[in-house]
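# Sequence and predicted model, in that order:
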Amino acid sequence: MTTTGPGGDAQVMPCDAEGLRRQLVAALGPVAGEDAPLEARMIVEAATGLDRTALRLHGAVAVQTAQLAAAQTMLARRLAREPLSQILGSRGFWTLDIDVTADVLTPRPDTETLIEAMLDFVDADGRGRGYPWRVLDLGTGSGCLPAALLSELPEARAIAIDRSPAAARVARRNLDRIAPGRALVVVSDWASCLAATGCEAGAFDLILSNPPYIPSGEIRTLDPEVARHEPHLALDGGDDGLVAYRVLAPGIARLLRPDGFASIEIGLGQALDVERLLADQGLTTSVRNDLGHIARCVTARHAVSLAA
């Protein structure tokens, strides 16, 4: 069992790997809730080097002093409400491990809805997954969206844009590892740099975006993991949460090929407003729910592509 140190922090006691896992589950309960068992296992794996199978088969192996200290450090950071993804330096997204730092949003399962929508379009399209799709990601953050899409489309190439130089460095590292030579990461405010890269109207087959969409006044009410530790530049959507969409809608309409497809993440209750902004640019839209049955993704196409 964990004890309480002089500063009131939970202290793990010497034990075997399984005992460490149990201690961490108990200690993490107040901050991780039902995810405490998962987070505990991930910390044990990171501290000991045992993977899930090895932990199950060799849980009685003694935890070394240095390993215990590493687990203790990670526990203290997590109890301070730092996201586990930042502590471990990575997060699973789609079928990939994505590098994560405090400079980017942690990739979330809800965002995979954009990839599902995009691949459904590709699979229904006659060009197929082997076509050399031209992809644009606006506000790439960690680069998880183009990385996931390029992992499924072997001939595709992408331009990924973010206004944060620090985020762009993380995205470049992920894309260089996952899709080497197939992605260009550009530091820019949305699509304003595209003329300099030679991109013209209708230059992209597939456009992705997970823009900032939290209303400014609501950021302080979010979980501490988000409000304290994730970059507000990637969260703050202005007074009504829709500032980014007002800029993106005309850019998407201009840059999307007539037979192309766009997939855009939205926040709770924003579907109708975002659909209206895109419709004002002549785009036809639909809404896709995430696994929690919340409207999470607005897709857009040129009306001419549907009439053809």
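All right, it came through fine.
# going forward, measure contacts and count neighbours with C-alpha atoms only.
Will do.
# centroid residue for the chain?
Centroid check for the chain by C-alpha atoms, centre = their mean gives residue 107 as the closest residue, at 2.2 Å.
# right, and that residue touches residue 94 too?
No. Shown here, residue 107 and residue 94 do not form a contact pair, counting by C-alpha atoms under 8 Å, at 9.5 Å.
# Next, the contact list for residue 125, please.
Taking C-alpha atoms under 8 Å, 6 or more residues apart in numbering as the contact definition, residue 125 lies against nothing.
# can you give me the offset of stretch 138-145 from its chain's centre?
Taking C-alpha atoms, centre = their mean, to the nearest Å, the mean C-alpha location of stretch 138-145 is offset from the chain mean by 7 Å.
# ends of that stretch, how far apart?
10 Å (C-alpha to C-alpha, to the nearest Å).
# Please enumerate the strands of the chain.
Ranges of strands within the chain are 3-4, 10-11, 90-93, 96-99, 134-138, 157-162, 183-187, 204-209, 256-265, 283-289, 295-302, based on DSSP state E.
# Report all helices and strands that the longest one contacts.
In terms of contacts (3 or more C-alpha pairs under 8 Å, 6 or more residues apart in numbering; DSSP states H and E), strand 256-265 is packed against helix 112-124, strand 204-209, strand 295-302, helix 303-307.
# now do 10 Å
helix 112-124, strand 134-138, strand 204-209, helix 243-255, helix 271-279, strand 283-289, strand 295-302, helix 303-307 (3 or more C-alpha pairs under 10 Å, 6 or more residues apart in numbering; DSSP states H and E).
# ditto for the last one
With contacts defined as 3+ C-alpha pairs under 10 Å, 6+ apart, the secondary structure elements packing on strand 295-302 are helix 112-124, strand 204-209, helix 243-255, strand 256-265, helix 271-279, strand 283-289.
# Comparison target, given below:
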Amino acid sequence: MSPAGGGDADALRRMLTARLADVAGADAGLEARMIVERVTGLDAAGLLTRGDQPVSPDARAAAEAMLARRLAREPLSQIFGTRGFWTIDLDVTADVLTPRPDTETLIEAVLDFVDTDGRGRGHPWRILDLGTGSGCLPAALLTELPEARAVAVDRSEAAARVARGNLARIAPDRAAVAVGDWATALSAAPGHVFDLIVSNPPYIPTNEIRALDPEVARHEPHLALDGGDDGLEAYRVLAPVIARLLHPEGFACVEVGRGQARDVERLFGDLGLTTSVRNDLGRIGRCVTARHAAAVAP
């Protein structure tokens, strides 16, 4: 591989932008800037005003190594080991899904419920996250709900380790992470209920995973992607679990894939829950919310 650009930060950024065009498309410039910031320590303002700053050989070598990994279609989040979500930065590995902006729709839905419920953000909310991955959902909620406590569940021990690290750093002593299947992980606490339940389960139909971008299909855990033949397998398991564990006055919210919202609503509706759909910024039905019917009766 040829040396990474000229001797200054701006030349390095221009070279990286050109090299990343085929894999990052319209985001090539953004990714190039993020790599330069990472290896030089400059922030966006610094790169703009001090782009002529010389780049050290070590920084150039680090940029070269990151570029090689990115050209192999590894996600930038895994290369950096971190990803921003909501107002926090999370540690990310190949064992968890990279948190995405669309998933922030769940945080917005939960906080809207909390703000209109009457108990307020200072209430000691009991939060459950089923299939926690990086722990992004409870971590974000715990930053907004200062008296809340959370339980996060994942089937993967490796994912649970990532979640434990993030939650211990972001909300120390306010969250516990359990390893196990959604339906059985909490069986040791029969009758225990939660005020707020969230989940971003696997919802990609099995035969569509190979067609996803290589960053996802090759580098993200299939356990967190594969939703079975029709993409709805996880919801069939989750719906009765949520109905059982949701407090009578509680609120649940699950992420769904494009075109799945109505099917997921039916699964919850069949259990007597009242549902609604919330769109993401792209006006795609991104999450289904659920409450016990008695809680929303006029």
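Cool, the structure landed. Here the structure is a predicted model, which is why all the values come from computation and not from measurement.
# returning to what we had before: which residue is the nearest non-sequential neighbour of the residue nearest to the centre of the first structure?
residue 93 (6.3 Å; C-alpha to C-alpha, 6 or more residues apart in numbering).
# just to revisit the earlier point, nearest to residue 81 of the first structure, of the helices and strands packed on strand 256-265 of the first structure?
helix 112-124 (24.4 Å; C-alpha to C-alpha).
# related to what we said a few turns ago, what residues are shared contacts of residue 107 and residue 94 of the first structure?
144-145 (C-alpha atoms under 10 Å, 6 or more residues apart in numbering).
# which residues sit in contact with residue 234 of the first structure?
Here residue 234 of the first structure is in contact with 103-105, 139-141, 162-164, 167, 210-214 (C-alpha under 10 Å, 6+ apart).
# Narrow those to those in helices?
residue 167 (DSSP state H).
# For residue 32 of the first structure, state which of the contacts of residue 234 of the first structure is nearest.
residue 105 (18.2 Å).
# To which residue of the second structure is that closest one aligned?
If you follow residue 105 of the first structure across to the second structure using TM-score structural alignment, you land on residue 97.
# cool, residue 224 of the first structure as well?
Match for residue 224 of the first structure (TM-score structural alignment): residue 214.
# distance of the counterpart of residue 230 of the second structure in the first structure from residue 171 of the first structure?
Residue pairing (TM-score structural alignment): residue 230 of the second structure is matched to residue 240 of the first structure. Using C-alpha to C-alpha, residue 240 of the first structure is found at 28 Å from residue 171 of the first structure.
# Tell me how far stretch 273-287 of the second structure lies from the chain's centre.
17 Å.
# residue in the second structure matching residue 268 of the first structure?
By TM-score structural alignment, residue 268 of the first structure lines up with residue 258.
# isn't that match right up against residue 288?
No. The criterion here is C-alpha atoms under 10 Å, and residue 258 of the second structure misses it with residue 288 at 11.7 Å.
# quick one: contacts for the residue nearest to residue 97 of the second structure when sequence neighbours are not counted?
What sits nearest to residue 97 of the second structure in space, not counting adjacent residues and going by C-alpha to C-alpha, 6+ apart, is residue 220, at 5.8 Å. Taking C-alpha under 10 Å, 6+ apart as the criterion, residue 220 of the second structure is in contact with 74-75, 78, 93-98, 214.
# Let's have those residues in TSV, adding neighbour count.
Listed next are the contacts of residue 220 of the second structure as TSV, based on neighbours: other C-alpha atoms under 10 Å:
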residue	neighbour count
74	21
75	22
78	22
93	24
94	18
95	22
96	25
97	23
98	26
214	16
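# Show me which positions of stretch 132-148 of the second structure end up buried.
Buried residues in stretch 132-148 of the second structure, defined by neighbour count with 16 or more other C-alpha atoms under 10 Å: 132-142, 145, 148.
# Which single one of those residues is nearest to residue 184 of the second structure?
Distances from residue 184 of the second structure to those, taken by C-alpha to C-alpha, are shortest for residue 132, at 15.1 Å.
# what lines up against that closest one once you look at the first structure?
That one, residue 132 of the second structure, aligns with residue 140 by TM-score structural alignment.
# go on, residue 120 of the second structure?
By TM-score structural alignment, residue 120 of the second structure lines up with residue 128.
# State whether its match and residue 118 are indeed in contact, as I suppose.
No. Taking C-alpha under 10 Å as the definition, residue 128 of the first structure is not a contact partner of residue 118, at 11.7 Å.
# Between those two, which has more neighbouring residues?
residue 118 (19 against 14; other C-alpha atoms under 10 Å).
# mind listing what the residue mapped onto residue 78 of the second structure from the first structure touches?
In the first structure, residue 78 of the second structure lines up with residue 86, judged by TM-score structural alignment. Each residue near residue 86 of the first structure by C-alpha under 10 Å, 6+ apart is listed here: 77-78, 99-106, 225, 229-230.
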